[in-house]
Structure formats: C-alpha cells, structure tokens
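S.K.: output the structure for:
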Amino acid sequence: MAEWWPELAPRIEPSRAPRHHGLCIDAHTHLSVQSAAAVAKPFYRPEFEPRALHSSEETLRYNAEYRASPLNTAQFENAEQRLADMDAQGVDMQILSVPPTEYFYWLPESEALRVNRIQHERFAEVVARWPDRFAAVANVPMEYPALAVETLREARRDFGFGGVEISADVLGRDLDDRRFDPVWEAVVELDMTVILHPQGFTHGQRFTDYYLVNVMCMPLASTLAVTRMILGGVWRRHPDLRVMVVHGGGYLPFYIARTDHAWRVRPELRHHLDVPPSEVLRSIYVDTNVFDPRMVEKLVGDLGADHVLMGTDYPFDMSTVDPVGFLAAVDLGEDERDRVIGQNAARLFDIKVPT
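M.R.: Next comes the predicted model:
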C-alpha cells in the first residue's frame, strides 16, 4: 500500500487565475539544507522533536516515504524545481526559510553556529544566483540568546537577510520568557521581521491520531505562543517588533474576543498589558495559508491589508498549491490585493523591487 502514498501529495499545476499584474511574493516557503542536517544528525534524539515524538506510526511512515519521493526531494532541495513550480503558480519570488525540522535548537553551542552558517551560505548561494526570484531569512540558535544575536547580526550584515524564522517555542520554553528579550531587541535594531513558524506542539499526547499533530497542533502552537507574547508584554517592551505568524496566525485572530473578555474580567491577564489583547494583535502580520477565502477576508478586515501576506508553506503537502488562484476568490480591492500578493512582503523583508 505504501507505494501509492507519495502520489497523494499535491502537485503544482498551472494556476487557474491570470498572472497578477504586480510583484507576486510567496512569503512562506521552506528550503532544506541537507549538508547542515548531516552535521546535526549525530546529536538528534526523538524527544527533541515533539511533532515526530507524538506522531502515529502511520504518519511517520507516510512522511518518510513522501519526503523521500523524487519530486518532493527536488522541491525541498533543488532551486531549479522550485523555479518551475513558481512559474506554474505565477509567483515571481519566494522567501526561503528552513523547514521547522531544521531549526536544530538542541545542538551544542559550537555545532549550532556551524550549522546555521551552512544554512545561511546555501540560502545566500541561491539568492545570489537568482536575485530576482529568491530572498531568504535566517535561522538562529535560540537556545543560546547571545549567540542568536551574534548570528542575526552576521545574517543581516554578511548575507543581507531581512528576517529570521523562529519556532513557537524553544525546546519547550515559551517566547515571552525574558531571556529572549535581547533577540527581540536585535531584530528591531536590525530592521528585520520575524517569521513565527511552529514545529509541532510540546504536549501533543492527545493529538497522535488522524495527523492532528499537524492539522491542529501547528495553529495551536502559534496561538499559544502569540497569546503568551501579548500577555507577557513582549510588544509592550518592544513595540516596533514585527512578527509574521504563519497559517493565518493560528486560531487567535478568529477567537480574540474571548481573550479580550478575560482581560477585562480577570486580573491574571493584566500584569503586563494595559490595553485589550486585540489592540496588540492588530500589530502582528499573518499569511494566507488558511484554505478558505472567507478567512482571508476576515484577516484583512480585522488586521488591515498591510498586515496580510501571501504565503503557501511550499513544498509541504499542507501548502496552498495555487496561491494566486486562491486569492482570486477573496473579495479584495485592487490596492489591497497588490499589498497582500507582494508589496507587504517586499516592505517587511527588505526586498529590493526592480523598477
């Protein structure tokens, strides 16, 4: 039976929508760097990766075979395959980030620095060869905040990366922890944008079946992370921090009224926050990988068109395979569509748009 599993993965077909007249940027994609993964592999233990730890045997088997299929391997590792898929989608540029399985926060400090540099050099190589088709963001060793700041500065100075991708937790430690304040300070100082992308959920014991470790746990992890950051005063301490939360921001944008209500009636929520949580939520950015045009309309309506970016999660099978066609079904004004499809990403990630 396993032989047919990889064929279930969606293939990139020509977009059903006309090519967008303006710049089209996919702000949420992943490029695997296997040379870095090879360095990290000897240090790996299953408990380091909750998404794998809480996956069923069926899910682990499917993922291994899907990931090993020739097409998916090429999509994850080969820039030329990506370019062909982007041309079919009508996408001008991708912003490259590591797959969340390649954060490698559990590495020893010296190895973490080595692995991050290998990743950054590979990204820089791809961007240098196709500067009008790719941009990239950094991956930094968040378990070591001082080293993460050093790596951020190097990524901005030496590689020109306009952002950094960060998990929704760091080995189970939440992002409102004050030990991460130096990282947020550096991000703001360097004029970079954070992509917050979870890697599973640390307490996923009840999500093993039905692929819930991804279907529910990925947006759940983001919801928890952003809620804690808001209530923990991260934006109060760092008001200029720019964070794009993938998968439409998780569940929080669609249920923030309950958190606002709790903030009004419960003292526990007001220790670090003197405005309703929804006011802070409006300062975050989200992508469009939500699969329902009505959800994109709500995100634009609540957060503003300046805070929503086209993102697909390419090349995972949980991606939006026809992003331009998907957004064609979203009720947006022409100016709003231009911002969502490309202008916001260019602005937030310091992408030099050709004139």
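S.K.: CA atoms for contacts and neighbours, from now on please.
M.R.: OK.
S.K.: mind listing the strands for the stretch 101-250 of the chain?
M.R.: 134-136, 138-139, 163-166, 169-170, 173-174, 193-196, 243-245 (DSSP state E, counting those that start in this stretch).
S.K.: kindly reformat those strands as JSON lines and extend each row with mean neighbour count and distance to Val265.
M.R.: Formatted as JSON lines, the strands of the stretch 101-250 of the chain follow (neighbours: other Cα atoms under 10 Å; distance: least, Cα to Cα, whole Å):
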{"stretch": "strand 134-136", "mean neighbour count": "26", "distance to Val265": "43"}
{"stretch": "strand 138-139", "mean neighbour count": "28", "distance to Val265": "39"}
{"stretch": "strand 163-166", "mean neighbour count": "26", "distance to Val265": "32"}
{"stretch": "strand 169-170", "mean neighbour count": "22", "distance to Val265": "28"}
{"stretch": "strand 173-174", "mean neighbour count": "16", "distance to Val265": "24"}
{"stretch": "strand 193-196", "mean neighbour count": "24", "distance to Val265": "29"}
{"stretch": "strand 243-245", "mean neighbour count": "26", "distance to Val265": "27"}
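S.K.: please generate a structure for the following sequence too, so the two can be compared:
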Amino acid sequence: MATDSESSRREFLGTLSAGVAAGAIAAPSTATAQSAAPLKIVDFHNHFISPSWSLTNLERMPAAARATQEKINANMQSESALLASIETAGIAARVINSPTAFLENADGNPPPDATRRINDQIAETCAKHKGKLYGLATVDPFSGDDAARELTRAVKELGLRGVFVESAKKDLLLGDKETRPTLKAAADLGVPVFVHPQTDPQLHKRFSRTGRIGLRYARGTINGAALINMLEGGAFDEAPKLHMVVTTLAYGALMLAAGFGDGANIRSDAPALVRRHVYIDTMGLHPALVRASVDLLGADHVLMGTDWPIVEEKSVPDRLAKALAHAGLAPAEQQLVAGGNTLRLLGIA
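M.R.: Take a look at the predicted model:
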C-alpha cells in the first residue's frame, strides 16, 4: 500500500508532466523537505556562439522548423540574451559551450580554425562576466594530438574549465584510439569532458516519422553509444582520473552500464566504472529523472542542466526546489545537484 508521501509524489509527477513546460507546478501537500537555504543553481548545459560567426544549421533544416530555430540561433549569438536569461531563470550562473555543428559546411566540416577561435571567444566572454559564466573549451577529439594540444592551451592559457566534444564523427565513436589523446589530456588536466548528443544521419532518417521526441531519442542513442564504447574499449582504464558528463538522453546506455555488468554482455565492473567516472546532466527539471540518476550514480554525480537556449526554463529556483524535494533528495543532496557538483567538477569549489 502506498504511503501518503508516495501518493503525493505520484500525483506530483503526473501534474509535472503536463505543467512543467509552462512552469505551472502546484505545491504538493507532503514531500521531502526542501533545502532550508536557497539553492545556488549553476546550469551546466548551455550553448553560446560569438556573433562573429555565420551559423549554417538553418540550411539543413526543413522549412517548417526554421522560424523556431531562427529565434534559438539569435539567442545563442546574443551575449545580452545570455546574461538576461540568468536573471530571468533566477539562477546563479551558466556553463557555456560552442558546438561546431552550427558552423559545419555541407560536408559536415567546420572552418579549419574554428576550435581555436571559439576557445578564445568563450574565454573572453567569461572573463567579462566572472561568477556568472564559466566556459568549456571546444575541440574535435577525433583529430588526435592536435585536439589534445588545443585543449591544453585552452585550459592552461585561457582558463577554461572543461571540454565540450561530440559523441561521434562519421564511423568513429568517442573512446576510439583517435580520441585517446584528448581524453588523456582532460584527465591529466583534471577537467571534465562533456559528451554532447549528436544527430546520426541514418538514425535521423529512420526516426523522423516519430516526431521531435523520436529525433531526440536518436541523438541520445549516439550519446549512449559513446558511453558504452568508452567502457568496453578501455578508455577509462587508460585515463583513471577521467570525468565524463553525458545527458539524460543517454539514459538507456547508462541504465545498462550502471545497473548490470554480467561479464558477458558488458564488462563486470561497468557499474563501478560509471559511478566513478560518469556524471549526468538532467536536461530539465523532472524529478523522476533526477531520482533515477541519483539511484544509479549517486547525488554527487548529477548536474542540473537545461540546454539553453534550445530550452528556456523560467522561475527555476521554485520549480527546481519542488522537483528535487519530490525526487526524495535530502537538503544537502539538493544543493549538490543544483550547483555544488558542477562547481566542484569545474574546480571552482
């Protein structure tokens, strides 16, 4: 029989599914206590690209989707919109990255000098707004030693706090031998690797009839495949100090890796490896995902993230506090997920 608290939580989860996009979450009658101190919220998952670049992603989109994407692109290239979004959301800071996928030509290649210029620009933007913006370097990990050298420069000379990479490139996955120099450099530098979901042309074609949710799931499939490749290929063995962040779109792979480990279908130490090396970005405020992530990885490996400006969350403190409480997190755990883990991972706290 469900307790009053369990019934309240289930009712809240149902309400949240319908109302979270509009921020219309009613306060439940009972729940785990919310943190007594205000949450210090640091959003781990945000994109910003200098307005000096001409974005190319609209050229590859269907006409029906372009109006929405044009607004997203405008915000992504607006420093004032980025800063205003921190105030509108009611959070303390954002961690920003610059995906080169928005700059690729028809062959899927960004300009040859893209990563170096991007890293200089991200560092300059963060330096102007210390305490509100923290930057991740961008590199192409599939370019071998060149990427490792650029990551080292971005961290040691520019002060960037981690590295943003794509999950795959053509037939290669993160964790393949071409990517090992970047992974080793990140581990040696003590900075996290944020592994971003990615569109795979074949999966995109097959999943397109399922709509937006199906296409997001397709992107998450590649994100999850990168995680499995890292585990099975021995990347964590070669870089024992490596910290990797995936999104909740990779949840299927995370469930398999963290919940099993039978030695036949996946290495027997997979659960221990993911709990040691892997963090997860919530990509939203849903308590069910938070709860499941905490159960798999621990409260100290879950990072609050939203995917701004793809998603614009407003009134975050109240909504996040309620979501974390209904996920059953103790006040100290709520502070970790809200921002404490991100600050620690980036070497700030």
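S.K.: what's the TM-score for these two chains?
M.R.: In this superposition the chains share a TM-score of 0.79, using TM-score structural alignment, normalised by the length of the second structure; 313 aligned residues with a Cα RMSD of 3.1 Å.
S.K.: that older thread, closest to Gln34 of the first structure out of the strands of the stretch 101-250 of the first structure?
M.R.: In terms of Cα to Cα, the element of the strands of the stretch 101-250 of the first structure nearest to Gln34 of the first structure is strand 138-139, at 14.5 Å.
S.K.: how far apart are the closest one and its match in the second structure?
M.R.: Aligned to the second structure and superposed, strand 138-139 of the first structure gives a mean residue distance of 0.7 Å (mean Cα distance after the TM-score superposition for the first structure).
S.K.: what residues does that strand touch?
M.R.: 97-98, 103, 116, 119-120, 152, 155, 161, 163-166 (Cα atoms under 8 Å, 6 or more residues apart in numbering).
S.K.: before we move on, what about stretch 215-235 of the first structure?
M.R.: 168-169, 174-177, 181, 196-201, 204, 207, 241, 245-247, 249-252, 269-273, 277, 280-281.
S.K.: chain neighbours aside, what residue packs nearest to His286 of the second structure?
M.R.: Excluding its sequence neighbours, the residue lying closest to His286 of the second structure (Cα to Cα, 6 or more residues apart in numbering) is Ala323, at 6.3 Å.
S.K.: do the same with Leu23 of the first structure
M.R.: Using Cα to Cα, 6+ apart, the closest residue to Leu23 of the first structure is Gly342 (5.2 Å).
S.K.: so what corresponds to the one you found in the second structure?
M.R.: Matched to the second structure by TM-score structural alignment, Gly342 of the first structure sits across from Gly339.
S.K.: that match and Ala81 of the second structure: what is the separation?
M.R.: 21 Å (Cα to Cα, to the nearest Å).
S.K.: returning to what we had before: next, format the strands of the stretch 101-250 of the first structure as a markdown table and append distance to Ser222 of the first structure.
M.R.: Listed next are the strands of the stretch 101-250 of the first structure as a markdown table, based on distance: least, Cα to Cα, whole Å:
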| stretch | distance to Ser222 of the first structure |
| --- | --- |
| strand 134-136 | 21 |
| strand 138-139 | 18 |
| strand 163-166 | 11 |
| strand 169-170 | 9 |
| strand 173-174 | 11 |
| strand 193-196 | 7 |
| strand 243-245 | 7 |
